[in-house]
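Colleague: any chance you can model this:
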Amino acid sequence: MSESVELPAGLPADASPGRPQTGRRLAWRRRHPVLLFAMRRCLVTIPILAVMTLFVFMLVHLVPGDPVTTMLGPHATEENIAATRLQMGLDRPLHTQYVEWITGLVHGDLGTDLLRNTPVSQLLMNHLPVTLELAILASLIGVTVGVSLGLLAASRPGLLRRMTLGLSTIGLSIPYFWLGLMLALVFGGLLQVLPSSGYVAFTDDPVEHFRHLILPVLALGLGQAAYLTKVTQGIVEAFLNSPPSDFLRAKGLTRGQILFKHSLRQASAPIVTIIGIDLGTLLGGAIITETIFGLPGLGNLVVTAIAQRNYTVVQGTILVISTIFVLTVLLTDIIVARLDPRALEGRS
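Modeller: As a prediction, this is how the structure comes out:
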């Protein structure tokens, strides 16, 4: 006769001491699918950031030009150039410089500006708020205008729809720099109703602060608005012509309720995805826009550093912009997974 085995306390009745508790793990995964998805995406992001640091380091160091010669001037002697190169560690192999740079990154040290003898992290903290404000305001303009025009074009077919889609097509065809130049020429030069360049801190004069940001924000935000108009119009129009929309109308819901409550829910995940990806595009577009309008952001900083062959500032700025983009995409994936469960299985 076989003897009964008493299970240890806390172990489920259908599990044995030597068998992993797969049932409990499976139940946890089913209760927290978004958290599990976020953990997986974070694990994938770590090697992406590591490869990105190597790419940024090699790209900057392969750019022609000698930062030491630029810093000391064309009349510097070979002895001074060699001594400065030795002092800055530029005489070491690239892999040694990369390891030292990564070690500094782990401790929050992005290096030192070769020309100003200032920590790069301090320079970035001084210029980053301007670029972030510009990108966020441009994104708000793009989302507000794009989603509104997309809903309008989908809900009112006819001449208004054709005009809206025509304007969005034109907006997609115009590059940031050309639109920025035209806005500065018309509103800042011909009409003289808005400043075409310069920057005023918010603490100095809030009204002038936003007046100086209107043109660069429009130059960046209208492109995103045009893209969101097309995407929103396509998704909402497809839902309004689908059987679920007919079922909602049969239940007595008005067209406005279907449009703003159910159609927007269908378009929420694609809109969030576009916003997240376009935020990185806006950060890249800010490099040109800040140069056109004379804003003291990261774009202006990196353009000046490239002209000076100041590679520590260049690689630090590019690394920060790239990291913000990667983290924005990570956050976007998590939000989309929360809005659309199909994203957890890669089907959305």
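Colleague: make it CA atoms for all contacts and neighbour counts henceforth
Modeller: OK.
Colleague: what's the helix or strand for the most centrally placed residue in the chain?
Modeller: Nearest to the geometric centre of the chain sits Gly280, at 2.9 Å (Cα atoms, centre = their mean). Using DSSP states H and E, Gly280 sits in helix 264-293.
Colleague: return the distance of that helix from the chain's centre.
Modeller: How far helix 264-293 lies from its chain's middle: 7 Å, per Cα atoms, centre = their mean, to the nearest Å.
Colleague: tell me the helix or strand right after it.
Modeller: Downstream of helix 264-293 (by DSSP H and E), the next one is helix 298-307.
Colleague: which elements pack onto that next one?
Modeller: Counting contacts by 3 or more Cα pairs under 8 Å, 6 or more residues apart in numbering; DSSP states H and E, helix 298-307 packs against helix 120-155, helix 264-293, helix 311-339.
Colleague: this one as well, want them side by side:
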Amino acid sequence: MIAFLLRRLGAGIILVFAVSTLTFFLTALAGSDPARRILGNNASADQVAAKNAELGLDQPTMVRYVDWLTSALHGDLGTSWANNQPVTTLLTQALPVSLSIVTAAVVLTALVSIALGVVAAIRGGWLDKVLQAISVIAFAVPNFLVGIVLAVVFAVQLQMFPALGYVNFADDPGGWLASITLPSVALAIGAIGTVATQTRGSMIDVLQKDFIRTLRSRGIPARSVLLKHALRNAAPASLTVLSLQFIALLGGAVIIEKVFALTGIGGRAAGAAGQGDVPVVLGVVVVMVVLVVIVNLMVDIALGFLNPKVRAS
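Modeller: The predicted model follows:
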């Protein structure tokens, strides 16, 4: 198991290095003029040159890359060109917002989609068709439209949840839960359709296996066969799809954060890209890739426990 984890961790470290390096050089070769963008079109050539020197843009690209990489390895992702704040501070403030709504959406997706998938696989018939139709519709409807509808109905009309803003968990756990409920549900709706469909298909395949018929013939209770054996064997495929959905939800959170006026990692990334704030863009990329690596590592660990063959692959 240790060797299995070390292989996955090593692959994750290589991925973080490769993606961050590629992003750095792509931003360096973009041909934009950050100093001119910051100072405005009325700035003189001398002012632009001085700003480039201040930002370190007068140095060769490789020198700047080595400096950035060395600082990043020590936990320093640089300083924002737009507001002169440390990038780590900006991301530390934004990350809890995005992680809260995405994690809640993933948990909600897992619970609802597994229940729907298992019921559809067992019952079949008209119920299976209805659940499949609901899954397709949920996947097809844009999450920002779902978010707007939820905000209008549950926040504006019924006033059950706040329409805008985010409350820190440490300040008010109840307020925190209320502030992330609607964004999380809006994110989860589309993911539920995908994971439920995958769970249904996996459960149908497993329930047709010979070992399931053998267990039933031995008089083992149906609930035990379903939950202890069938669901466990169907779980790896669903877990894989769920991990992919986590990555998709991180991207989808950008729009949802705009709908509910949340300052998350997606909003930071969009704002930094529009301002040409390269240090923040690089910081967001590094953080996002690290999150993806961590989630994939957790999924690999879960798959390793569910299926010992995975540890040897």
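Colleague: related to what we said a few turns ago, nearest residue to the alignment partner in structure 2 of the residue nearest to the centre of structure 1 in space, ignoring adjacent ones along the chain?
Modeller: For Gly280 of structure 1, the aligned position in structure 2 is Ile247, judged by TM-score structural alignment. Excluding its sequence neighbours, the residue lying closest to Ile247 of structure 2 (Cα to Cα, 6 or more residues apart in numbering) is Val292, at 6.6 Å.
Colleague: same thing with Leu140 of structure 1?
Modeller: Gly221 (7.7 Å).
Colleague: just give me the match in structure 2 for the one you found.
Modeller: By TM-score structural alignment, Gly221 of structure 1 lines up with Ala188.
Colleague: superpose on structure 1 and give me the mean offset of the host helix or strand of that match.
Modeller: Using DSSP H and E, Ala188 of structure 2 maps to helix 173-207. Following the fit onto structure 1, the mean deviation recorded for helix 173-207 of structure 2 is 1.7 Å by mean Cα distance after the TM-score superposition for structure 1.
Colleague: buried ones in that helix?
Modeller: For helix 173-207 of structure 2, the neighbour count (16 or more other Cα atoms under 10 Å) marks 175-204, 206-207 as buried.
Colleague: that one packs against which elements?
Modeller: Using 3+ Cα pairs under 8 Å, 6+ apart: helix 173-207 of structure 2 touches helix 87-123, helix 125-140, helix 143-150, helix 231-259.
Colleague: I'd like the ones you listed as TSV, with distance to Ala222 of structure 2 appended.
Modeller: What follows is these, written out as TSV (distance: least, Cα to Cα, whole Å):
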stretch	distance to Ala222 of structure 2
helix 87-123	11
helix 125-140	20
helix 143-150	37
helix 231-259	12
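Colleague: give me the number of residues near Arg8 of structure 2?
Modeller: 17 (other Cα atoms under 10 Å).
Colleague: for it, give me its contacts.
Modeller: 297, 300 (Cα atoms under 8 Å, 6 or more residues apart in numbering).
Colleague: next one: Glu237 of structure 1
Modeller: Counted by Cα under 8 Å, 6+ apart, Glu237 of structure 1 has contacts 154-155.
Colleague: counterpart of it in structure 2?
Modeller: Aligned partner of Glu237 of structure 1 by TM-score structural alignment: Ile204.
Colleague: do Val99 of structure 1 as well
Modeller: So Val99 of structure 1 corresponds to Val66, using TM-score structural alignment.
Colleague: quick one: secondary structure of its match?
Modeller: helix (DSSP: H, G, I helix; E, B strand; the rest coil).
Colleague: structure 2: which residue goes with Ile318 of structure 1?
Modeller: Per TM-score structural alignment, Ile318 of structure 1 is aligned with Val285.
Colleague: what number of residues lie near the closest residue to its match other than its chain neighbours?
Modeller: Distances taken as Cα to Cα, 6+ apart put Ser20 closest to Val285 of structure 2, at 6.7 Å, once the chain neighbours are dropped. Residues lying near Ser20 of structure 2 (other Cα under 10 Å) number 20.
Colleague: what strand or helix carries the counterpart of Ser20 of structure 2 in structure 1?
Modeller: Here Ser20 of structure 2 is matched to Thr53 in structure 1, going by TM-score structural alignment. Using DSSP H and E, Thr53 of structure 1 sits within helix 33-61.
Colleague: now do that helix against helix 311-339, angle only.
Modeller: 160 degrees (axes from the mean of the first three to the mean of the last three Cα atoms, to 10 degrees).
Colleague: for helix 33-61 of structure 1, list every residue counted as buried.
Modeller: Neighbour count says helix 33-61 of structure 1 has 34, 37-38, 42, 49, 52-53, 56-57, 60 buried, by 16+ other Cα under 10 Å.
Colleague: what's the match for Ile294 of structure 2 in structure 1?
Modeller: Match for Ile294 of structure 2 (TM-score structural alignment): Leu327.
Colleague: also Ile148 of structure 2?
Modeller: By TM-score structural alignment, Ile148 of structure 2 lines up with Leu181.
Colleague: ok, and the closest non-adjacent residue to its match?
Modeller: Closest to Leu181 of structure 1 by Cα to Cα, 6+ apart is Ile292, at 7.1 Å.
Colleague: against Ala219 of structure 1, how distant is that neighbour?
Modeller: To Ala219 of structure 1, Ile292 of structure 1 is 10 Å away according to Cα to Cα, to the nearest Å.
Colleague: overlap in contacts, the two.
Modeller: With Cα under 8 Å, 6+ apart, Ile292 of structure 1 and Ala219 have common neighbours 177, 180.
Colleague: once you drop chain neighbours, what's closest to Ala234 of structure 2?
Modeller: Ser202 (5.1 Å).
Colleague: the aligned residue in structure 1 for Ser98 of structure 2: neighbouring residues, count only.
Modeller: For Ser98 of structure 2, the aligned position in structure 1 is Thr131, judged by TM-score structural alignment. By the criterion of other Cα under 10 Å, Thr131 of structure 1 has 23 neighbours.
Colleague: check the one 3 residues further on too.
Modeller: Taking other Cα under 10 Å as the neighbour definition, Leu134 of structure 1 ends up with a count of 25.
Colleague: ok, it touching Leu213?
Modeller: Yes: in terms of Cα atoms under 8 Å, Leu134 of structure 1 counts as a neighbour of Leu213; the distance is 7.3 Å.
Colleague: residue in structure 1 matching Leu111 of structure 2?
Modeller: Using TM-score structural alignment, Leu111 of structure 2 pairs with Thr144 in structure 1.
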